[in-house]
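Peer 1: The following comprises the amino acid sequence and a computationally predicted model.
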Amino acid sequence: MKFKALLASTVLVGTLAACGTEEEKPEEAAATEPTEEKAEESTDVVTTASIVSEADALVKALSAEGTWIVATLNDITVDEEIVVSGEFHNKNDAAQDIYRKLAPYTQDEDHNVLERFTVTVPKMTVQSENFKVQAGTVKGDVFVEANGFTLTADATIDGNVYFASEDVKAAAVIEGKVTGAQEVGAASDVVTTASIVTEADALVEALSADGTWIVATLNDIKLDEEIVVDGEFYNKDDKSKGIYRKLAPYTQDEDHKVLERFTVEVPKMTVKSENFKVQAGTVKGDVYVQAKGFTLTADATIDGNVYFASEDVKAAAVMEGKVTGATEVKK
């Protein structure tokens, strides 16, 4: 057990020893520093960093109360938005530049990456200046509000990157891979007032009366309970644009072309929100429409039955997409 504990400590120090900028490699440090000073420096690097393996710890570590560098030891899925906030400096030294880093990987003493990890999150908002994502993958959309954002050549954002302004975009260094759009603002309706979900509970809440005007999914989702689409919402949360709500089980590129389509499987969906639209993807299950203005777009499918509460509700619906079962009034 003592050997395993020592080995784990060695790996952690190796992981973080080079996570800041302008660090000396181990062999260089050995030539210029006594052994005791070198050990002390390694300890300082670890104690001023967050090394996390759980979702809650990651959210806290990247908050304003967190640390200048955050390293993960495994893949982590977060069900809530991550907000990277606060001002930090390289190695927690105010004399050094403003700098912050997410390091979803491990490395050996020669700085060679050993394992790369994925942080899956519905949304990451970057408010810390000079924030860097290195080596691993962030799966989800990233909203950049601060200057100096960097995605290193060996890192990936499996999603879209939205910049708060042209200046913020110009100040970013995007060397790595971004699978989706890179643009100022939102390339689609998926903006900061939306819910971007990956889990069943989050989807139920997002479509409730306490949810949002648009709900987008990043994967297939299966639910064991009924979804009730409830509440009055407006297009882009702007009352001047009219009552409107949308379920968007898909991703798209900067030209609004659909990339991936997803399926929401549910035993029953009851629609109480007026002017509710299902676009692109698939709802697998029966849909009960109680409010006027329901729309199924031409590229969307309901793999089940659609029951309308009245003839008026049915007449007000726009059914361009595919319904595999019945489409009828059922009180």
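Peer 2: Arrived safely.

Peer 1: C-alpha only now, for contacts and for neighbours.
Peer 2: Will do.

Peer 1: Helices along this protein, start to end?
Peer 2: Ranges of helices in the chain, per DSSP state H, are 2-16, 26-32, 35-47, 55-61, 166-170, 200-206, 311-315.

Peer 1: Against that first model, consider the following:
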Amino acid sequence: MYQVSLREARVGMVLAENVMTEDGQYLLLKAGQVLNRAMIQKLADREIMLISVADIYSLQINPIDQMQMVLEKAYRDAIRKYSSPQLVGNKRDDIPKIVKAMYENIGYICKDEMILNYCLQMRMVKERNLFQKAVETSVFSGLLAGVYGCDGDDMYDIMVGGLLHDSGCLEMVFLIGKAQKTPQEELLWKEHPTYGYYFAIQNNFSREMAEIIQYHEEHVDGSGYPKQLKGEEIPLGARIVAICSNITESIVYHGMKPYEALEIIYATSGIYFDSKLVNLFVGSIALYPMGALVRLSTGEIGVVTNIRKNHGARPIVNVHYNSFYKPLSQPKIVDLGEQRTIFIEEILD
């Protein structure tokens, strides 16, 4: 960066700093803008004599602009992981329509500077899984909200609530991902929904979003926190995000297989989680995408070819390679709904 007089300014130069009015109250031009004749004339009219420009070999990148691209890609990757543009690649025919509505919401989400600032903070903490968990919770929440019948502002609020549900954790970053907490740390951790609620209110997010953040740790039997709400006392969006957050936490933080995460949700359905929403999630959202190359617990390698026949995360797999990675002379069909002792060990991305 170096300073030049306005007489030396040339079309094509890149501003390295914001240009303000003489009293410093108003922004004339933003850092990163490429000067054109009209801009130079505007500065001359304002009697701006000196400007800071970037070295011609310097790349001008705003962290928020970079975060927007990262967030858009993270959303696209997560949606591709759990849905398909083809009808047969989903558990329900309406999933592509729901995904289209989600992409419209994502367009707005990724232009919101406050949301981008929060995502940037998540990316800066040492616990890198926080950002992945937030995005995947948001995607799951949008899908579940869609199959429940939510659309428009309701779906948007739930997706943003899913993305920001752990925003209060940024006030206690030293506890993020910590497996063993002291009693005092556990008490502090249970305050994160309240911290997140005030974060949302102070930054003018909707009441619905704020309540999703505040109540996503509540349980339908009243054993959750912070207010021990029961059943439908818990807002719908918070009940949706609670399920989706728990599934992503099990997969992202604890390294569980998707079917293991679903087993936990099933086991606590009606106790911690809304049983109707749990059944809707399991029957509607594919945790193993159609066409995915997977390794079975037998060591064999195959492709997911049918996700609709069986309930839950137990698709049909066409096995092409044995456990020694040798191709089979004839692919064999393994129906995980019938062969209950065999599981998908991992997706081979």
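Peer 2: Perfect, thanks for sending it. Predicted, not measured: the structure shown is a model, and the values here were computed from it.

Peer 1: TM-score of the superposition?
Peer 2: The TM-score (TM-score structural alignment, normalised by the length of the first structure) is 0.28; 162 aligned residues with a Cα RMSD of 6.9 Å.

Peer 1: circling back to that earlier point, can you say which of the helices of the first structure is nearest to Val142 of the first structure?
Peer 2: Nearest to Val142 of the first structure, of all these, is helix 166-170, at 12.4 Å by Cα to Cα.

Peer 1: So which other helices or strands are in contact with that closest one?
Peer 2: Secondary-structure packing of helix 166-170 of the first structure (3 or more Cα pairs under 8 Å, 6 or more residues apart in numbering; DSSP states H and E): strand 182-184.

Peer 1: Could you list every helix and strand that the strand it packs on packs against?
Peer 2: Right, strand 182-184 of the first structure is packed against strand 161-163, helix 166-170 by 3+ Cα pairs under 8 Å, 6+ apart.

Peer 1: Give the buried residues for it.
Peer 2: Residues Gln182, Glu183, Val184 are the ones in strand 182-184 of the first structure that count as buried (16 or more other Cα atoms under 10 Å).

Peer 1: and the nearest residue to the first one once chain neighbours are set aside, how many neighbours?
Peer 2: If you skip the residues right next to it in sequence, Gln182 of the first structure has Val161 as its closest partner in space, 4.8 Å away by Cα to Cα, 6 or more residues apart in numbering. Per other Cα atoms under 10 Å, the neighbour tally for Val161 of the first structure reads 25.

Peer 1: isn't Val161 of the first structure right up against Phe143?
Peer 2: Yes. At 5.9 Å, Val161 of the first structure counts as touching Phe143 under the criterion of Cα atoms under 8 Å.

Peer 1: what about the strands in the stretch 1-150 of the first structure?
Peer 2: Assigned by DSSP state E, counting those that start in this stretch, the strands in the stretch 1-150 of the first structure fall at 50-52, 69-72, 76-77, 82-84, 100-103, 105-107, 113-116, 118-126, 131-133, 137-144, 150-151.

Peer 1: Please apply the same query to the second structure.
Peer 2: Listed in chain order, the strands found in the second structure under DSSP state E are 2-5, 19-20, 27-29, 50-53, 293-296, 301-306, 316-321, 327-335, 344-347.

Peer 1: for those, which one sits closest to Gln132 of the second structure?
Peer 2: That would be strand 344-347 among the strands of the second structure, by Cα to Cα, at 17.0 Å.

Peer 1: May I see the helices of the first structure arranged in JSON lines, with distance to Thr77 of the first structure as well?
Peer 2: Listed next are the helices of the first structure as JSON lines, based on distance: least, Cα to Cα, whole Å:
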{"stretch": "helix 2-16", "distance to Thr77 of the first structure": "21"}
{"stretch": "helix 26-32", "distance to Thr77 of the first structure": "33"}
{"stretch": "helix 35-47", "distance to Thr77 of the first structure": "24"}
{"stretch": "helix 55-61", "distance to Thr77 of the first structure": "6"}
{"stretch": "helix 166-170", "distance to Thr77 of the first structure": "27"}
{"stretch": "helix 200-206", "distance to Thr77 of the first structure": "13"}
{"stretch": "helix 311-315", "distance to Thr77 of the first structure": "40"}
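
Peer 1: List the residues that contact Ala238 of the second structure.
Peer 2: Going by Cα atoms under 8 Å, 6 or more residues apart in numbering, Ala238 of the second structure touches Ile158, Glu211, Ile212, Ile213, Tyr215, His216.

Peer 1: Of those residues, which is the most crowded?
Peer 2: Ranked by the number of neighbours (other Cα under 10 Å), these place Ile213 first, at 33 neighbours.

Peer 1: Same list as before, the contacts of Ala238 of the second structure that is, but in a markdown table and with distance to Tyr2 of the second structure included.
Peer 2: Listed next are the contacts of Ala238 of the second structure as a markdown table, based on distance: Cα to Cα, whole Å:
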| residue | distance to Tyr2 of the second structure |
| --- | --- |
| Ile158 | 46 |
| Glu211 | 48 |
| Ile212 | 48 |
| Ile213 | 45 |
| Tyr215 | 51 |
| His216 | 50 |
